[in-house]
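Engineer: next comes the sequence, and after it the predicted model I'd like to discuss.
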Amino acid sequence: MPRTAAAPLQALKPAPSRRHRAGAAARAAPEADTSATQRIVDAITTAIVERRLMPGTKLAEQKIADLFKVSRTLVRQALNQLSRDRLVTLEPARGAFVARPGVQEARQVFEVRQMLEAAMVRKLCAVITDAQIAELRAHLRAEREAVLRTDVPGRTRLLADFHMILARMVGNEVLAQLLTDLLSRSSLISLMYQSSHSAEHSQAEHVALVDALERRDARAAVKLLDAHLRNVERNLRLNPRVHDLDAALRPAG
């Protein structure tokens, strides 16, 4: 009988030892914890930016843990990170709350934004490409559509993202991260102090700024950006007209 050819030998990998398996699991656990913590941080930040979480809202640890199917320890880590970012206030014996920025903090946030974004726009004028202009035009169309259909969360996110896109086009990740933090805090400030500020007006100012960037006109771009941020700040009620209880409760006339 003809002999059947033997199957080629294959190298067998030794089964991982118990110690090796334990070590791999130990390395994977911190990575999973970090990912879960960041998911919670991102979700809360997005809810604040899109005006689904109001200043002063209590952030119950157990509810968040149940929602994300994680331990309260990971929720606490996320809340601590948000506290460092000034988006959450931790109060002893009371828990965590969405922050309520004061008037002085609001003014300081916009002052820092004006300094950072003016330098950002000035630099961007020197390096922006035609492809990036096209990307900004597409974003402006999305902004306009959200404004027209009165999509409040959508337009809020898009109007804030416009400034983030500019920062990323400069190519400086540190600047982009700083601006991300400032924009999140600006969203909280708007929630507390915003009057009848028109999203449509802000969108039109974005269009004018992109026009200046397309012309590579740094002076005009900086001037338009400064006016835009001042208009946003001006439309916040940072100068309350009533200063005491007697004045607040006294009948009109």
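Structural biologist: Looks like it arrived, so ask away. Numbering: from 1, shown residues only.
Engineer: going by C-alpha atoms from here, please, whenever you check contacts or count neighbours.
Structural biologist: Fine.
Engineer: in contact with the residue nearest to T37 when sequence neighbours are not counted, which residues?
Structural biologist: Distances taken as Cα to Cα, 6 or more residues apart in numbering put A78 closest to T37, at 5.2 Å, once the chain neighbours are dropped. By Cα atoms under 8 Å, 6 or more residues apart in numbering, the contact list for A78 reads 37-38, 40-41.
Engineer: need these in a markdown table (columns: distance to V112, secondary structure and neighbour count).
Structural biologist: Listed next are the contacts of A78 as a markdown table, based on distance: Cα to Cα, whole Å; DSSP: H, G, I helix; E, B strand; the rest coil; neighbours: other Cα atoms under 10 Å:
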| residue | distance to V112 | secondary structure | neighbour count |
| --- | --- | --- | --- |
| T37 | 28 | helix | 21 |
| Q38 | 26 | helix | 17 |
| I40 | 27 | helix | 22 |
| V41 | 24 | helix | 18 |
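Engineer: which stretches in the stretch 101-250 of the chain count as helices?
Structural biologist: Listed in chain order, the helices of the stretch 101-250 of the chain (DSSP state H, counting those that start in this stretch) span 103-127, 130-148, 152-170, 173-193, 199-214, 218-234, 245-249.
Engineer: ok, R155 - how many residues close by?
Structural biologist: Neighbour count of R155, defined by other Cα atoms under 10 Å: 23.
Engineer: isn't it up against R141?
Structural biologist: No. Between R155 and R141 there is no contact under Cα atoms under 8 Å: 11.1 Å.
Engineer: and the strand or helix carrying the residue nearest to T37, how far out from the chain's middle?
Structural biologist: For A78, the host element (DSSP states H and E) is helix 72-84. Helix 72-84 has its C-alpha centroid displaced from the chain centroid by 17 Å (Cα atoms, centre = their mean, to the nearest Å).
Engineer: got another one to weigh against that:
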Amino acid sequence: MSKGVSTLKIVDPAKADKPTARKTRVTASGKSAAKSGSTQRIVDSVTTAIAERRLMPGTKLSEQKMGDIYNVSRTVVRQAFNQLSRDRLVVLEPARGAFVAMPTVAEARHVFAVRDILEAAVIRQLCPVITDPQIKELRYHLQIERSAVSDNEVSGRTRLLADFHIVLAQMLGNQVLVEMLSELLIRSSLIALMYQSSHSAEASLSEHVAIVDALEKRDVKDALRLMGKHLDNVLINLHLDPHSLDLAQILKA
């Protein structure tokens, strides 16, 4: 799994939409360490662009252009593409190059099915043990979400709405769970780019508020219901009906 999805932290609202740069670690291994750092920098950059819905599915990623952008060799770029390919964010096609992945309808359904299982587990474990300071932290996150939604900051609000789910998982202290959910959320961003119709950021924010209200009451049953409803609503706003791709049906319409 890629380390490009970093652990998320609540930050000052004024800095919420400014990604923190990852510093390349300098070691005695010299060029080897620098090359590794450059590879990860590209992986992080592409991953973030996908998560914030700035990089569209099917976009061709030229080795030469990427090398020029990051001032690295094509070998380093190729290493980054290989890592992104393993994370299913990039597809490598022989004689054609690298492309941002285009999830299928089946994959979209599978991703959300797994998210439903994982996020229900998060709620079920977290609700009985969540602390008042953690509730305060979630309220602060909702405040930042609300600010981004009000200001119509598309990339910022997209990231923050996704971060909400990661923050919940982080509160359990299980880094493996955090990384698994982070990967699914990145893939969800690709799916949304391809299939989303009119998903409302305002609606998602309201649903997040309701989930936190239930957590504050330590109402496991209601929190589970609200999280399930939230994920169902995201799916409702996706065009995943394969019949809509039938050419005869489209032309007759």
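Structural biologist: Yep, that arrived. All of these numbers come straight from a predicted model, not from anything done at the bench.
Engineer: circling back: A22 of structure 1 is nearest to which of the helices of the stretch 101-250 of structure 1?
Structural biologist: helix 173-193 (36.0 Å; Cα to Cα).
Engineer: in structure 2, point out the residues matching the closest one.
Structural biologist: Taking TM-score structural alignment as the measure, structure 2 aligns residues 175-195 with helix 173-193 of structure 1.
Engineer: in the matching stretch, what's buried?
Structural biologist: 177-179, 181-195 (16 or more other Cα atoms under 10 Å).
Engineer: what's it in contact with?
Structural biologist: Counting by Cα under 8 Å, 6+ apart, residues outside stretch 175-195 of structure 2 touching it are 1, 5, 7, 47, 50-53, 56-57, 87-89, 101-103, 108, 111-112, 115, 118, 162, 166, 169-170, 238-240.
Engineer: what's the average distance of that stretch to structure 1?
Structural biologist: Following superposition, stretch 175-195 of structure 2 is found to deviate from structure 1 by 0.3 Å on average (mean Cα distance after the TM-score superposition for structure 1).
Engineer: what about that stretch, distance to the chain center?
Structural biologist: Worked out by Cα atoms, centre = their mean, stretch 175-195 of structure 2 lies 4 Å from the chain centre.
Engineer: so who does the residue in structure 1 that R96 of structure 2 lines up against touch?
Structural biologist: Using TM-score structural alignment, the partner of R96 of structure 2 in structure 1 is R94. Contacts for R94 of structure 1 (Cα under 8 Å, 6+ apart) come out as none.
Engineer: check contacts around the alignment partner in structure 2 of Q203 of structure 1.
Structural biologist: When structure 2 is aligned by TM-score structural alignment, Q203 of structure 1 is paired with L205. With contact taken as Cα under 8 Å, 6+ apart, L205 of structure 2 is in contact with 142, 145-146, 161.
Engineer: just to revisit the earlier point, distance check, the match of R96 of structure 2 against C125 of structure 1.
Structural biologist: Counting by Cα to Cα, to the nearest Å, the separation of R94 of structure 1 from C125 of structure 1 is 49 Å.
Engineer: next one: L53 of structure 1
Structural biologist: Distance from L53 of structure 1 to C125 of structure 1, by Cα to Cα: 36 Å.
Engineer: what about P242 of structure 2, how many residues nearby?
Structural biologist: When counting by other Cα under 10 Å, one arrives at 9 neighbours for P242 of structure 2.
Engineer: just to check, it is in contact with V105?
Structural biologist: Yes. Between P242 of structure 2 and V105 a contact is recorded at 7.5 Å, counting by Cα under 8 Å.
Engineer: can you name the residues that contact the aligned partner of I130 of structure 2 in structure 1?
Structural biologist: Matched by TM-score structural alignment, I130 of structure 2 corresponds to I128 in structure 1. Shown in contact with I128 of structure 1 (Cα under 8 Å, 6+ apart): 169-170, 213.
Engineer: just give me the match in structure 2 for L158 of structure 1.
Structural biologist: Looks like L158 of structure 1 aligns to L160 there (TM-score structural alignment).
Engineer: and that match, how far from A51 of structure 2?
Structural biologist: Relative to A51 of structure 2, and taking Cα to Cα, L160 of structure 2 is found at 10 Å.
Engineer: distance of P153 of structure 1 relative to Q132 of structure 1?
Structural biologist: P153 of structure 1 is 25 Å from Q132 of structure 1, by Cα to Cα.
Engineer: what of Q104 of structure 1?
Structural biologist: 36 Å.
Engineer: can you check L249 of structure 1 too?
Structural biologist: Counting by Cα to Cα - L249 of structure 1 and Q132 of structure 1 are separated by 54 Å.
Engineer: what of A119 of structure 1?
Structural biologist: 18 Å.
Engineer: related to what we said a few turns ago, A32 of structure 1 is nearest to which of the helices of the stretch 101-250 of structure 1?
Structural biologist: helix 173-193 (23.0 Å).
Engineer: roughly how far apart are whatever residue of structure 1 lines up with Q249 of structure 2 and M192 of structure 1?
Structural biologist: Matched to structure 1 by TM-score structural alignment, Q249 of structure 2 sits across from A247. Separation of A247 of structure 1 from M192 of structure 1 (Cα to Cα): 22 Å.
Engineer: alright, calling it a day.
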